[in-house]
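Undergrad: Build me a model from this:
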Amino acid sequence: MSIAVENFVKAIYNNNSQDTKNTKPGNIAKKLGISSAAATDMAKKLAVKDLLHYQKYQELQLTDKGKKMALNIVRKHRLWEAFLFKMFDMSLHDIHKEAELLEHQTSDLLADKISEYLGHPKFDPHGDPIPNAKGEITTKDTSISLSNAEEGKAYIISRLISDDKEFFEFCAHQKLKYGHEIKVTKQFKKNKMTELSVHNNNIILNEDFSNLIYVNELDH
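TA: Just a heads-up that it's a prediction; the model follows:
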């Protein structure tokens, strides 16, 4: 399959995995930087190949065949992120950018070798689950977005969902990293802002940011 097809299928899978679950052609087009007409045309072609279900004005849904393809690409992408982060201590933005290129050139054999070398990791450095060789995600996601976290409770950052460079630079500057402990000190519901304490430093995030940071409640 072409890189364009792989990216299209992966975009549908990723969008469907997020809270918004918006997989209409226009939204996929925006994610991929193509026109809505091009996205609709691609969707129709992939429906003929039995990779997705297409209905006019409706959300795009992957078939079992399409989901298997998407999970295979996602597996390679996240394994490369884990490898690059471990070997070169690259930024979260840079490992994502490089993995976008490498995922399409990676055989199943090489993916298995990378996984074995890393000790078969369950998560990538962003906290996203890594599918196994069978295309299965064996971890259960119990995380919630920071905007939905409760005041006064301590949490562990479990996922950072973005591909924006400034977002990751901000997170690194504020020590908002995967696996780090935070405490939600105040939720400003009316103004859609969250105040939290990280390493004895108080910061306030707007909803655009707090919706991209996922956490699990800390067990003491």
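Undergrad: For the rest of this, base every contact and every neighbour count on C-alpha atoms.
TA: Fine.
Undergrad: List the buried residues in stretch 65-81.
TA: 66-81 (16 or more other C-alpha atoms under 10 Å).
Undergrad: Spatially central, which residue of this structure would that be?
TA: residue 161 (4.8 Å; C-alpha atoms, centre = their mean).
Undergrad: Give the other helices and strands that the lengthiest helix in the chain contacts.
TA: Longest helix in the chain by number of residues, with DSSP state H as the criterion: helix 64-88. Applying 3 or more C-alpha pairs under 8 Å, 6 or more residues apart in numbering; DSSP states H and E, one finds that helix 64-88 makes contact with helix 3-17, helix 92-102, helix 108-118.
Undergrad: and the angle from the very next helix or strand once past the longest one to helix 3-17?
TA: If I follow you right, that is helix 3-17. Sequence order places helix 25-32 as the next helix or strand after helix 3-17, per DSSP states H and E. Relative orientation of helix 25-32 versus helix 3-17 (axes from the mean of the first three to the mean of the last three C-alpha atoms, to 10 degrees): 110 degrees.
Undergrad: And helix 25-32, how far out from the chain middle?
TA: A distance of 16 Å separates the centroid of the chain from that of helix 25-32, by C-alpha atoms, centre = their mean, to the nearest Å.
Undergrad: Could I get the buried residue list for it?
TA: Quick answer for helix 25-32 (16+ other C-alpha under 10 Å): 25-29.
Undergrad: From the residues you listed, pick the one nearest residue 184.
TA: Taking C-alpha to C-alpha as the measure, residue 184 lies nearest residue 27 of these, at 31.8 Å.
Undergrad: hmm, back to that, can you lay out the helices and strands packed on helix 64-88 as TSV showing mean neighbour count?
TA: Below are the helices and strands packed on helix 64-88 laid out as TSV (neighbours: other C-alpha atoms under 10 Å):
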stretch	mean neighbour count
helix 3-17	18
helix 92-102	19
helix 108-118	15
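Undergrad: Now do the end-to-end distance for stretch 200-217.
TA: Distance across stretch 200-217, first residue to last, is 18 Å (C-alpha to C-alpha, to the nearest Å).
Undergrad: Same check on stretch 144-159?
TA: 9 Å.
Undergrad: Can you list the buried residues in it?
TA: 144-147, 149-150, 154-159.
Undergrad: Which of those residues fall in strands?
TA: Applying DSSP state E to these, the entries found in strands are 144-145, 154-159.
Undergrad: just to revisit the earlier point, export the buried residues of helix 25-32 as TSV, with columns for distance to residue 198.
TA: Converted to TSV, the buried residues of helix 25-32 look like this (distance: C-alpha to C-alpha, whole Å):
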residue	distance to residue 198
25	39
26	38
27	34
28	35
29	36
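Undergrad: now the other sequence, so there's something to compare against:
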Amino acid sequence: MSTAIENFVKAIYKNGKRDNNDTKPGNIAKELGISNAAATDMAKKLSAKDLLHYKKYQELKLTDKGTKMALNVVRKHRLWEALLFKLFDLSLHDIHKEAELLEHQTSDLLANKISAYLGHPKFDPHGDPIPNEHGEITTIDTSIALSQAEEGKTYIISRLMSDDKEFFEFCALNELKYSNTVFVSKQFSNNKMTQILVKNNTILLNQDFSSIIYVNETN
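TA: Model (predicted):
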């Protein structure tokens, strides 16, 4: 399959997993940087290939075949991120950029070799789950957005759900990293801001950031 097709089904899969759950062609077009007309044309084409269900003005739904393809691409992407992070200690933004290129040139054989070399990781450096070779995600996600966390409780960062360079630079500067601990000192609900304590540093986050940092409560 072409890179464009793989990116299209991957975008539908990933958008379907987000809180807004918006997989209409217009939103997929925005995600991929293409026109609405191009997204609609692609949706019709992939519907004929039994990769998705298309109905005018409705959200796009992947078929089992389309989901399998999307998970295969996601697996390769996240394995490359894990490998690049381990070998070269690249930034989270840089490993994402490079993995976007490498995922489409990677055979199933190489993906399995990378997975074995890394010890079959279940999460990438962003905290996103890595599907296994059968296209299955075997982990259970119990995380919540930091914006929904309770005051006075300690949490562990489980996912950083973004590909924005400035967001990752901010996270790196403030020790907001996968598996690090944060204490929620105050939720400013009226102003949609969250105050946290990380390694004795107080940080005030707006909802744009607190809604894409996911955490799990510590035991």
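Undergrad: can you list contacts of the longest helix of structure 1?
TA: With contacts defined as C-alpha atoms under 8 Å, 6 or more residues apart in numbering, helix 64-88 of structure 1 is touched by 6, 9-10, 13, 50-52, 90-92, 95-96, 98-100, 102-104, 106, 111, 114-115, 118, 123-125, 128, 130-133, 135-136.
Undergrad: can we see that at 7 Å?
TA: With C-alpha atoms under 7 Å, 6 or more residues apart in numbering as the contact definition, helix 64-88 of structure 1 has outside contacts at 9-10, 13, 51-52, 90, 95-96, 99-100, 103, 111, 114-115, 124-125, 130-131, 135.
Undergrad: now swap in stretch 8-27 of structure 2 and tell me
TA: 28, 36, 39-40, 58-60, 66-67, 70, 73-74.
Undergrad: Include distance to residue 184 of structure 2 when you put those residues into a markdown table, please.
TA: As requested, the contacts of stretch 8-27 of structure 2 are exported to a markdown table (distance: C-alpha to C-alpha, whole Å):
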| residue | distance to residue 184 of structure 2 |
| --- | --- |
| 28 | 34 |
| 36 | 41 |
| 39 | 41 |
| 40 | 43 |
| 58 | 39 |
| 59 | 36 |
| 60 | 37 |
| 66 | 40 |
| 67 | 36 |
| 70 | 35 |
| 73 | 35 |
| 74 | 32 |
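Undergrad: Specify which member of these is nearest to residue 192 of structure 2.
TA: Distance to residue 192 of structure 2 across those (C-alpha to C-alpha) is lowest for residue 28, with 27.1 Å.
Undergrad: give the contact list for the closest one.
TA: 11-12, 39.
Undergrad: Give the other helices and strands that the host helix or strand of residue 37 of structure 2 contacts.
TA: For residue 37 of structure 2, the host element (DSSP H and E) is helix 36-48. Contacting helix 36-48 of structure 2 under the criterion 3 or more C-alpha pairs under 7 Å, 6 or more residues apart in numbering; DSSP states H and E are the following elements: helix 25-32.
Undergrad: how big is the offset of the helix it packs on relative to structure 1?
TA: Once the two are superposed, helix 25-32 of structure 2 sits an average of 0.4 Å from its aligned residues in structure 1 (mean C-alpha distance after the TM-score superposition for structure 1).
Undergrad: matching residues in structure 1 for that helix?
TA: Alignment of helix 25-32 of structure 2 against structure 1: residues 25-32, by TM-score structural alignment.
Undergrad: excluding its backbone neighbours, what's nearest residue 195 of structure 2?
TA: The shortest distance from residue 195 of structure 2 to any non-neighbouring residue, by C-alpha to C-alpha, 6 or more residues apart in numbering, is to residue 204 (4.4 Å).
Undergrad: for that neighbour, what are its contacts?
TA: 193-196.
Undergrad: Dump those to CSV, plus secondary structure, neighbour count and distance to residue 177 of structure 2.
TA: Output for the contacts of residue 204 of structure 2, formatted as CSV (DSSP: H, G, I helix; E, B strand; the rest coil; neighbours: other C-alpha atoms under 10 Å; distance: C-alpha to C-alpha, whole Å):
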residue, secondary structure, neighbour count, distance to residue 177 of structure 2
193, strand, 19, 19
194, strand, 25, 17
195, strand, 19, 16
196, strand, 23, 14
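Undergrad: conserved subset of those residues in structure 1?
TA: On the basis of both residues aligned by TM-score structural alignment, their matches' C-alpha atoms under 7 Å, what survives of the contacts of residue 204 of structure 2 in structure 1 is 193-196.
Undergrad: Kindly reformat those as a markdown table containing distance to residue 45 of structure 2.
TA: Output for those, formatted as a markdown table (distance: C-alpha to C-alpha, whole Å):
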| residue | distance to residue 45 of structure 2 |
| --- | --- |
| 193 | 43 |
| 194 | 44 |
| 195 | 47 |
| 196 | 47 |
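Undergrad: residues making contact with stretch 175-186 of structure 2?
TA: Here stretch 175-186 of structure 2 makes contact (C-alpha under 7 Å, 6+ apart) with 125-127, 150-159, 171, 194-198.
Undergrad: same thing but 6 Å
TA: 151-158, 194-198 (C-alpha atoms under 6 Å, 6 or more residues apart in numbering).
Undergrad: Buried residues, it. List them.
TA: Residues 176-179, 181-186 are the ones in stretch 175-186 of structure 2 that count as buried (16+ other C-alpha under 10 Å).
Undergrad: same thing with stretch 118-128 of structure 1?
TA: Buried-residue list, stretch 118-128 of structure 1, by 16+ other C-alpha under 10 Å: 120-128.
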